[in-house]
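In: Below are the sequence and a predicted model; questions follow.
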Amino acid sequence: MTKFYQKRTPNFSSIYKLALFAFFVFTIFSCNKEDEIGLDLIPQKEMLNLEFCDTLLLKSYTVYNDTFSTKNKTLSLVGSYHDPIFGKTAAGFLTEFRLSSTDVEFDETSYVNSFTLNMVVDDYYGDISTPMTINVYNISREINTETEFTEFDKNQYVTEDSLITSFTFTPSQNGQDTLIKINLPIEFANRFLGYSDQEFIDNAKGLYVTINENETSESILYIDLVSSKSNLDLEYTYFDGEDSVTTNFLYLINSACERQNIFTHNYEGTEISSEITLGENSINEVNYIQAMRGVNTIIEFPDLKSIVQDQKIAIMKAELVITESEDYVSSDYQACEKLNIIVLNDSLEYLNAPDYDILGSEHFNSEYINNSYVFNMTAYTQGLITSDVYDNSKLIVSAFANTISANRVVVNSGNSATNRIKLKLYYLKL
């Protein structure tokens, strides 16, 4: 298997960010202070008189992640790993498949030569030199995408008789080939020869592809199901008079097919389990963040308004710095390449941070650089101080591309003795 890499976006110019935020903040204050001199009229020498603060205490703790949808994602994950910090994590997926054409007819002379499930591997996480066993099940009901799977009940979709095949392989031994080919039993394929188009729709509900529950593969594969090379390939032979003809018919897995990622996490016996129990009462020096709907870190700013008191200030720049804990750096389990932040308001609504709306996803979500993640939170911080929109709000910090990646990271908390979560403020007194 080729060594995949995750694409990085170029760094957004920090000068441009600062200019953009400054313009945004100046605009807010010009609008809100109609009876006062606008910030654009403040003498240049006063503009240089910036105050700086990075000593505000922040509150942080770890919670389960129930925020992100796992439906119809660009990648489908399969595999497992056992992390000494995060416990055992497993991934699988449900998917429909469809006829590539409705004008095919299998007559009574037709017979199956082979039936192959082809899946394109886009990337991976973990140790791909460890063998992996993939189980493929035939599901008995339509994929329900109306609700999220907080806890997947396998028995709602499959029975003991639903297992089609098990396939054991070592991903690293695929060499340059990024296509997994799983041979499905002829007996399973034969049922499709007898189906009319409508019978296929009525009976072919889809597949459940998952890891063998009795083993740990130590890697998660990122499968691109909507690739034109991902499909079910039926090779069959029929007779045209006395001549035999061998051909192929494809069952497609494409964007029109319902797909759902399934993740399970077992934190029993880990530090995370006790942290979840403590919740916002935690005084631990670290917090945890894991993709695949694992765990998030919550950050609150209880002391932010203490710098305001009876004065008015304009935030010129506010940087939220989140640092990976040195005690938990692992060469075996790579840290999240990016983190994401959303706002949870006091009405329990999920909102984009205003800085996200200004910069967009590509430039707001912080990359992992020098063991840290830095977010420009200028507009959000100003809103906390001057508006009631964000009163009692919290920041939810999660892994970027949460439901299509498997990374995790342990970060210093707001209670950490060194390199704690920090808000760096540059502001003007008005």
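Out: Everything's here; your move.
In: okay, CA-based contacts and neighbour counts for the rest of this
Out: OK.
In: The residue lying closest to Arg408 once chain neighbours are set aside: what's it in contact with?
Out: Leaving out its chain neighbours, the residue that sits closest to Arg408 by Cα to Cα, 6 or more residues apart in numbering is Gln290, at 4.1 Å. Listed by Cα atoms under 8 Å, 6 or more residues apart in numbering, the contact set of Gln290 reads Asn296, Ser398, Ala399, Ala406, Asn407, Arg408, Val409.
In: of these, closest to Gly87?
Out: Nearest to Gly87, judged by Cα to Cα, of the contacts of Gln290 is Arg408 at 11.5 Å.
In: ok, second structure coming up, stack it against the first:
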Amino acid sequence: MKRKSLFWSSRIKRRQNIWIIIRRFTTKYSQMNRPNRRGIAATLLLTAAILFSCTKVDNQFGDDFIPDDEQMKVCLDTLRGIDTYLTESDSFPTSGMVYGYMGSGWDPVFGRTKASFCAQYNMNYFTTGSEMFGIAPVFDSLMLWLTFNGSFYGDSSKTQKFNIYELTGYLDSDTTYYADFDPSSIVSDKVLFSFEITGVPSEEVMLKLDSEAAIEFAHRLMDTTGGTYTSDSLFHDAYKGFCFAPDPSSDPDACVYRLALASMEMGLYTRNFTDATATTPKDTVITYYSFDNTLFNQAHVSMISHDYTGTPIQGINDTLTTSTPLPYGYVQTLGGVATFVRFTDDFVDQLLGKVVAPYNSMVINKASLVWSLADPTAENFNQAPSRIGSYSDYRKFTGIPDYDYTYETSSGTSLIYGGYLDRTNGNYATDITIFLQKLIAKPDSAPRTMTLGPGGDLLAEFKQVKLKTGASDPPLRVIVAYTLVK
């Protein structure tokens, strides 16, 4: 068994005791009145000077008795040598989102984003009695209520025309749908109803579906047999849902809206009569239909596409080691562009080269990868995501070991990873300590790549940011604090 130096041990204890005395004295000192403090302060300064002067001569006494393999050296360095490319996820899930997206918007840097969505609905409740439509219902009106989230992408001052189509095929509530889902095979060619939106409505939008096609549809909703209203499956056999999409003639350079599915509702107004001749009115019945109610098995999916033609963004998914690293990285929500990061052989050699004789190993205390905004203006700060995440598998949104945001969310703790937007310094600082420690332990097999994307809880937002990279000036850097061990 290796023996530790008694001199080293006693010196540490002596320092600890000194600081305990000072801390306790400081606490008492803060509770004294001002006249007493002046005298005590002078005594405190004199005492501290005497105590610490006692360590001046023997400050290093005993170091020679420390075993060689317990001697360490703490260092701080800045490393460069990181290549970045652009990538885009082809499997961005949208069926689990609480929003529906529709519209088309343009940005000179991030290109065109276009969206539409399909959603099922179920009968939620009706307002009177137990007869519902009764034996001789008469149609009055069909209403649709939409709630816009307030967020948008693009130019909301332009008017957009939207169409509502009836679904002719099924959406399966047990299936995961992605942003590239093609609904053309399950959407009717016939427009059920059209409406226009300008600006971002701050209040609920109420639409009266009074087109000929909508009135015909409303009559089909009035099922007096009650058979289609007895189960979700029977209901969706008859009424499969709607698709909301921009009209082909609408301005493509307008904006994309976000609608809260839980607040969407359809209301069918009818009059119930007591006899088949419809001569004796009984009640006005309002039947409400919900688009996102946890009591029902409902499916919904948003189709979202990104087109970067005519923008600085190019070479997406060109991430081979022989590819040319790009001077800027881009991060966009809603399954848009992300930044693929590769730590080069040169970076790894620099890192491993820090271990030189007489030291044999390295322990990373903290490694911070700093991402600077390309143009840190107030406007770009507002458009940027409040946090960026580092992912080992961007298709599944699996974070690197330092960024286990699923655990962070479920446990209610805050990760050391950070990754938050620092408006003062115009950057994001991400902690990749565990990632680099694994690289040191197994430089030949440990992962050397990651993907930088929006924070895990921001994927459904309208956010985007342009970042400096390893090919920028100054280049991307990692600030590493580490300990060398003999």
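Out: All right, it came through fine. Being a predicted model, the structure only gives us computed values, none of them experimental.
In: so the helix ranked longest in the first structure aligns onto which residues of the second structure?
Out: Secondary structure assigned by DSSP state H gives helix 14-32 as the longest helix of the first structure. Following TM-score structural alignment, helix 14-32 of the first structure has no partner segment in the second structure.
In: continuing past that helix, what's the next helix or strand?
Out: helix 44-47 (DSSP states H and E).
In: buried residues in that next one?
Out: Within helix 44-47 of the first structure, not a single residue qualifies as buried, counting by 16 or more other Cα atoms under 10 Å.
In: what's the mean distance for the following helix or strand past it versus the second structure?
Out: Per DSSP H and E, the first helix or strand lying C-terminal to helix 44-47 of the first structure is strand 51-53. For strand 51-53 of the first structure, the mean deviation from the second structure after alignment is 1.8 Å (mean Cα distance after the TM-score superposition for the first structure).
In: Now do strand 51-53 of the first structure: everything it contacts.
Out: Contacts of strand 51-53 of the first structure (Cα under 8 Å, 6+ apart): Lys424, Leu425, Tyr426, Tyr427, Leu428, Lys429.
In: so where does the aligned partner of the fifth one in the second structure fall, helix or strand?
Out: Counting by TM-score structural alignment, Leu428 of the first structure corresponds to Thr483 in the second structure. If you go by DSSP H and E, Thr483 of the second structure is part of strand 477-485.
In: quick one: which two of the contacts of strand 51-53 of the first structure are the most distant?
Out: Lys424 and Lys429 (16.0 Å).
In: My impression was that Ile164 of the second structure belongs to a strand - is that right?
Out: Yes. If the criterion is DSSP: H, G, I helix; E, B strand; the rest coil, then Ile164 of the second structure is within a strand.
In: Just give the nearest non-adjacent residue to the alignment partner in the first structure of it, would you?
Out: Under the alignment (TM-score structural alignment), Ile164 of the second structure pairs with Val136 of the first structure. Nearest non-adjacent residue to Val136 of the first structure, counting by Cα to Cα, 6+ apart: Val209, 4.7 Å away.
In: What is the equivalent residue in the second structure for the one you found?
Out: So, by TM-score structural alignment, Val209 of the first structure is matched to Phe244.
In: and if you look at Leu56 of the first structure?
Out: Aligned partner of Leu56 of the first structure by TM-score structural alignment: Arg80.
In: for Gly194 of the first structure, same thing?
Out: Looks like Gly194 of the first structure aligns to Asp223 there (TM-score structural alignment).
In: With Met119 of the first structure instead?
Out: By TM-score structural alignment, Met119 of the first structure lines up with Leu146.
In: Settle this for me: its match is touching Arg258, isn't it.
Out: No. In this structure, Leu146 of the second structure is not within contact of Arg258 by Cα atoms under 8 Å, at 10.3 Å.
In: So the two - more neighbours on which side?
Out: Arg258 (23 against 19; other Cα atoms under 10 Å).
In: give the contact list for the closest residue in space to Asp174 of the second structure that isn't next to it in sequence.
Out: Leaving out its chain neighbours, the residue that sits closest to Asp174 of the second structure by Cα to Cα, 6+ apart is Ala299, at 7.9 Å. Each residue near Ala299 of the second structure by Cα under 8 Å, 6+ apart is listed here: Ser95, Ala119, Gln120, Leu171, Asp172, Ser173, Asp174.
In: Buried ones only from these, please, as a ChimeraX command.
Out: Those of the contacts of Ala299 of the second structure that count as buried under 16+ other Cα under 10 Å are selected in ChimeraX with:
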select :95,119,120,171,173
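In: Pick out the most distant pair among the contacts of Ala299 of the second structure.
Out: Ala119 and Asp174 (13.9 Å).
In: what about Lys366 of the second structure, neighbour count?
Out: The burial count for Lys366 of the second structure: 18, using other Cα under 10 Å.
In: Which residue in the first structure aligns with it?
Out: So, by TM-score structural alignment, Lys366 of the second structure is matched to Lys317.
In: Does that match lie in a helix or a strand, and which?
Out: Going by DSSP H and E, Lys317 of the first structure is in strand 313-323.
In: helices or strands next to that strand in the packing?
Out: helix 14-32, strand 372-376, helix 378-386, strand 408-412, strand 422-429 (3 or more Cα pairs under 8 Å, 6 or more residues apart in numbering; DSSP states H and E).
In: quick revisit: may I ask which of the contacts of strand 51-53 of the first structure has the most neighbours?
Out: Leu425 (22 neighbours).
In: Now do the helices in the first structure.
Out: So, for the first structure - with DSSP H - the helices run 14-32, 44-47, 186-193, 197-203, 271-278, 354-359, 361-364, 378-386.
In: looking at those, which is closest to Thr102 of the first structure?
Out: Closest among those, using Cα to Cα: helix 197-203, at 6.4 Å.
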